[in-house]
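>>> Sequence first, then the predicted structure, then my questions.
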Amino acid sequence: MRWLSVLGAALVALPLSSMAREVGEVSTAFKLLGANHKIVVEAFDDPKVDGVTCYLSRAKTGGIKGSLGLAEDRAEASIACRQVGPINIKEKLKSGEEVFKERTSLVFKTMQVVRFHDTERNTLVYLVYSDRMVDGSPQNAVTAIPIMPWTGQVQSQ
């Protein structure tokens, strides 16, 4: 019984989403009951590097379990990080440092983005992967941003 109390407290303490803003979504499968299965695109800014935004696309399970937050989302994800302004590294970067984390199941599975600084090539590298308390997934995606001078404002149309 005590174990259930600890588990319940941990669930309350964990955020459902960390720093990400949903950009859009598309349905991939109709579900008669509950939400449709979908692919969600989210954006988040690197908390230690000004001028970098990452876009993460991932599957969200629908149906009754998905609507109640009980379903486990698939491990596949895609990431694209871009320079959106002058790059300013605010503090020393640690290799493999977590920059984004989101739960993809009720308790045991998370999707994470970690950052590496390839100093030899003056590039920031971002890796997205899924892990599980017992067994993670080898599926992953990577993106890289060369650290270059920002030449000016983006022209919008």
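Sure, I can see it.
>>> Could you use CA atoms for every contact and neighbour count after this?
Noted.
>>> What is the burial count for S67?
16 (other C-alpha atoms under 10 Å).
>>> Next up, a structure to set beside the first:
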Amino acid sequence: MTPQAFSQYDVRWGLWAVLALICASLWPAAPAVAADEPDLIFRRSTVFKWLSPNDKLATYGVDDPEVEGVSCHFTVPEKGGYKGWLGLAEEVSDISLACRQIGPIRFKAKSDQGEDMFRQRRSLFFKKMQIVRGCDAKRNVLVYMVYSDRLIEGSPKNSTSSVPIMPWGATDAAVQKCGEFIQ
């Protein structure tokens, strides 16, 4: 191999290595749970921008993948502008949450207190939003908390929603106890 061919090989190998590193860092990590992507309910513009997309508030719905009969809705701000359009803007941590019983509650498996119910990336690299589930066994209430965190520093902004486990209809006489499934 000639010195010129060797240096071209090194350059190509270096470019492939850099490309592989970039792809690996952008590839989203496997979600902690098997929750589907949230369903977009609606968006509402909050800040008008002349030549680029507006800032918006977006409301999404997601079903708890481990607890049948519970659904959560959360509202998140979405940055507009060119950075938001290209997916480069870091989203703010203001997230609201409401969870409700939408049918008979059935636990699919045992889980831990504070286990992730849903996780979503909120910036290109370092920030993610998480909805976690817990159980207030004394009151037989499921408790959901949403918060965002960063690799270096967390965010104190959060929201909590409670779902009392109640009978659903005439056929749901036996109410499960969350303390038997969430430890």
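All right, it came through fine. Nothing here was measured: the structure is a model prediction, and the numbers come from that model.
>>> Could you point out the residues of the second structure onto which stretch 102-113 of the first structure aligns?
On the basis of TM-score structural alignment, stretch 102-113 of the first structure is assigned to residues 120-131 in the second structure.
>>> Pull the residues that contact the matching stretch.
Here stretch 120-131 of the second structure makes contact (C-alpha atoms under 8 Å, 6 or more residues apart in numbering) with 25-26, 28, 87-91, 116-119, 144-151.
>>> swap the cut-off to 6 Å and go again
By C-alpha atoms under 6 Å, 6 or more residues apart in numbering, the residues outside stretch 120-131 of the second structure that reach it are 88, 90-91, 116-119, 145-151.
>>> Figure out how far that stretch is from the centre of its chain.
Between the centre of stretch 120-131 of the second structure and the centre of its host chain there is 7 Å, according to C-alpha atoms, centre = their mean, to the nearest Å.
>>> measure it end to end?
Terminal residues of stretch 120-131 of the second structure lie 9 Å apart, using C-alpha to C-alpha, to the nearest Å.
>>> Stretch 74-94 of the second structure too?
10 Å.
>>> tell me the contacts of the equivalent of Y55 of the first structure over in the second structure?
Under the alignment by TM-score structural alignment, Y55 of the first structure pairs with H73 in the second structure. Taking C-alpha under 6 Å, 6+ apart, we find H73 of the second structure in contact with 60-61, 97-98.
>>> What helix or strand is C23 of the second structure located in?
helix 3-26 (DSSP states H and E).
>>> wait, I meant S123 of the second structure
Using DSSP H and E, S123 of the second structure falls outside every helix and strand.
>>> Tell me which residue of the second structure lines up with A29 of the first structure.
Under TM-score structural alignment, A29 of the first structure pairs with V47 in the second structure.
>>> Pull the number of nearby residues for its match.
Burial of V47 of the second structure is recorded as 13 neighbouring residues (other C-alpha under 10 Å).
>>> tell me the contacts of the nearest residue to it once chain neighbours are set aside?
The shortest distance from V47 of the second structure to any non-neighbouring residue, by C-alpha to C-alpha, 6 or more residues apart in numbering, is to D55 (5.0 Å). Counting by C-alpha under 6 Å, 6+ apart, D55 of the second structure touches 45-47, 78-80.
>>> which secondary structure element contains the nearest residue to P149 of the first structure once chain neighbours are set aside?
In space, and not counting its chain neighbours, P149 of the first structure is closest to P86: 6.7 Å by C-alpha to C-alpha, 6+ apart. P86 of the first structure belongs to strand 77-89 when assigned by DSSP H and E.
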